[in-house]
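Chemist: Dropping a prediction and its sequence here:
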Amino acid sequence: MASEQAAPLLCAAITVYSPLNHFGLKESGLRGAILGLGGVGHMGVKVAKAMGHHITVISSSDKKREEALGHLGADEYLVSSDMTRMQEAADSLDYIIDTVPVFHPLEPYLSLLKVDGKLILTGVINTPLQFITPMVMLGRKTITGTFVGSMKETEEMLEFCKEKDLTSMIELVKMDYISTAFERLEKNDVRYRFVVDVAGSKLDQ
């Protein structure tokens, strides 16, 4: 595996592989969703699809529909503000991996889970999130979180990605592009990971 491909897997891929492994969600045939299609989210689609899951991408707008369905291989695309489609999808998912790193309500997504379904938080958010308890109680649902993974899981993930030929969508840049890369990150203008080629950069001694 090329170094520029292995590097982002140590963050994005393990972040989704670890909870699927830990919570017993690796078996084929499960119905899952990835909330937010960014660096972690796009690997979530790839890893879950490679496990044989039916995957829905949930996003706040329609702009990533073609990429999710056409390029990443997701099965369905759901815009969270489309109340009709959200209601149609109620009680249909075994799990949701929530990658959104900013404040957002949890109730709309809890309603999509089956009995015993899991909402797995991966986004670091400093604002308290809220939900009403019946949304969790009535379906015996779980709200949980995950942060990267263990060394053993990382080794397993790399072997899994190698076996399934999974790669991250990256943009390889040199050291002299760092400032521009940060500016583009602030504008959410990257699909989906920058990888810095330190060895190939001309560095001042």
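Modeler: Perfect, thanks for sending it.

Chemist: okay, CA-based contacts and neighbour counts for the rest of this
Modeler: Fine.

Chemist: Need the distance between the two termini of stretch 66-82.
Modeler: 17 Å (Cα to Cα, to the nearest Å).

Chemist: now do stretch 140-149
Modeler: With Cα to Cα applied, stretch 140-149 spans 26 Å between its terminal residues.

Chemist: what's in contact with it?
Modeler: With contact meaning Cα atoms under 8 Å, 6 or more residues apart in numbering, stretch 140-149 is reached by 11, 14-16, 18-19, 110, 113-122, 135-136.

Chemist: any idea which helix or strand comes after the longest helix along the chain?
Modeler: Of all segments of type helix in the chain, defined using DSSP state H, the longest is helix 151-164. Toward the C-terminal end, the helix or strand that comes next after helix 151-164 (DSSP states H and E) is strand 170-173.

Chemist: List the residues that contact the closest residue to Leu203 other than its chain neighbours.
Modeler: Closest residue in space to Leu203, ignoring its immediate chain neighbours: Met175 at 7.7 Å, by Cα to Cα, 6 or more residues apart in numbering. Applying Cα under 8 Å, 6+ apart, we find Met175 in contact with Val196, Asp197, Val198, Ser201, Lys202, Leu203.

Chemist: take the one below as the second:
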Amino acid sequence: MPEVLAYACEDETTQFHRTTIEIPEPGPRDIYIDIAYAGICHSDIHTARQEWGPASYPLTPGHEIAGVVSRVGAEVTKHKVGDRVGVGCMVNSCGQCQYCTEGYEQFCSGTPGGLPGTLWTYGPDAQGNPTAGGYAQGFTVSEDFACRIPASIPFEAAAPLLCAGITTYSPLKRYGAGPGKRVAVVGMGGLGHMAVQISAAMGATTAVISHGRSKEADARRFGATEFHATSEAGTLEALAGSFDLIVCTVGADDLDYTALVRTLKPFGTFVDVGLPEHPSQIHLAALCNGNKAMAGSQIGGISETQEMLDFCAEHGLHPQVELISGEEITRAYDRVVDSQVRYRYVIDTSTF
């Protein structure tokens, strides 16, 4: 097995250190990627800090990966050496169940005697063994779970699209963001600033709902035509019945979901992608009054992820990133939690 440099943490305090990990040899239908950049997603932090359940240490996270193919298996047809590719939140599925055949590999139910379900980019594999993610200089993945990164997308900004991009593109597309629709994006961090760009590019009138106004100029630069600060009294009440679609990217436990749902028009939809750590509450009358819907969304399938990359290339969209070295990962985790990054940290693996 190839050995590569990586960064790992030993426990939930997430003090990252440089280490060496073994990467599986590519099989007949696998490719080996020299990782160039890896994004830091808040999901990495939740996982590493055991906020979503027990983690297996030492842990090398990372599911926003951009790199160059350096080896291909004998049966690989989709990629060649030298291709720029990206890997997101999952690396395999059974390929046979209803969800896989319909392009929703993230919901793979598995098959008898096959994979038990979706295989995520890091964490336990199908046999329960720990696996490493993208905070490393190399990665082996099935050719079917690597997406082509269009040449017009800046390579250093491409990695976050494999999670933040598809996480926001999928619900915006599914729930009809487009001309004649009013869309509100709640929160403008790593996810939110992509949601604003994508919504605007789809042709929707796009608003941002944020706690304060420190990001208002950025929101308008990304394509928002409205900005609303909940720290100002009466903001949500004044927006009652305003939006066709809300995409909530905030994971805060104290969010007023009832007030936000009331800003929907009749038949509007509230979609959460923020995944708060603890259970949330909503007054169901806010949904019933106006026949509104509340939904969740989890990334997207591989074909839709490629569609998102091509859409971003066509419209000149990409994340605003801050490049960091491996030694800066520990500090970056705290800064992400404190909302001090604009808007996505990306690790430059050449610093390892």
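Modeler: All right, it came through fine. Treat the numbers as computed from the prediction; the structure is a model and nothing was measured.

Chemist: What's the match for the residue nearest to Leu203 of the first structure in the second structure?
Modeler: In the second structure, the residue matched to Met175 of the first structure (TM-score structural alignment) is Gly326.

Chemist: which residues in the stretch 251-352 of the second structure form strands?
Modeler: Under the criterion DSSP state E, counting those that start in this stretch, strands of the stretch 251-352 of the second structure are mapped to 264-272, 293-296, 321-324, 344-348.

Chemist: now swap in the stretch 51-200 of the second structure and tell me
Modeler: For the stretch 51-200 of the second structure, the strands defined by DSSP E, counting those that start in this stretch cover 65-72, 84-87, 90-92, 119-120, 123-124, 130-131, 138-142, 147-148, 182-186.

Chemist: For the first structure, which segments count as helices?
Modeler: Listed in chain order, the helices of the first structure (DSSP H) span 3-8, 14-22, 39-50, 65-66, 83-88, 107-110, 133-137, 151-164, 178-186.

Chemist: Aligned against the first structure, show me the partner of Ile347 of the second structure.
Modeler: Alignment note (TM-score structural alignment): Ile347 of the second structure maps to Val196 of the first structure.

Chemist: Please dump the strands of the stretch 51-200 of the second structure into a markdown table; it should also carry mean neighbour count and distance to Leu236 of the second structure for every row.
Modeler: Converted to a markdown table, the strands of the stretch 51-200 of the second structure look like this (neighbours: other Cα atoms under 10 Å; distance: least, Cα to Cα, whole Å):
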| stretch | mean neighbour count | distance to Leu236 of the second structure |
| --- | --- | --- |
| strand 65-72 | 24 | 37 |
| strand 84-87 | 28 | 38 |
| strand 90-92 | 22 | 37 |
| strand 119-120 | 20 | 37 |
| strand 123-124 | 18 | 40 |
| strand 130-131 | 18 | 44 |
| strand 138-142 | 23 | 45 |
| strand 147-148 | 20 | 40 |
| strand 182-186 | 26 | 12 |
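
Chemist: Turn the ones you listed into a markdown table, including distance to Asp44 of the second structure.
Modeler: Shown next, in a markdown table, are these (distance: least, Cα to Cα, whole Å):
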| stretch | distance to Asp44 of the second structure |
| --- | --- |
| strand 65-72 | 13 |
| strand 84-87 | 15 |
| strand 90-92 | 13 |
| strand 119-120 | 12 |
| strand 123-124 | 11 |
| strand 130-131 | 14 |
| strand 138-142 | 17 |
| strand 147-148 | 21 |
| strand 182-186 | 21 |
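
Chemist: Which one of these lies nearest to Leu309 of the second structure?
Modeler: Nearest to Leu309 of the second structure among those is strand 147-148 (7.9 Å), distances taken as Cα to Cα.

Chemist: check contacts around the residue nearest to the spatial centre of the first structure.
Modeler: Closest residue to the average C-alpha location of the first structure: Gly41 at 2.4 Å, with Cα atoms, centre = their mean. By Cα under 8 Å, 6+ apart, the contact list for Gly41 of the first structure reads Ala12, Ile34, Leu35, Thr99.

Chemist: ok, back up a step: spatially nearest residue to the match of Ile347 of the second structure, not counting backbone neighbours?
Modeler: In this structure, Val196 of the first structure finds its nearest non-sequential neighbour in Val173, 5.1 Å apart by Cα to Cα, 6+ apart.

Chemist: and that neighbour, how many neighbours?
Modeler: Counted with other Cα atoms under 10 Å, residues neighbouring Val173 of the first structure total 17.

Chemist: surely it meets Val190?
Modeler: No: applying Cα atoms under 8 Å, one finds Val173 of the first structure not in contact with Val190, separated by 11.7 Å.
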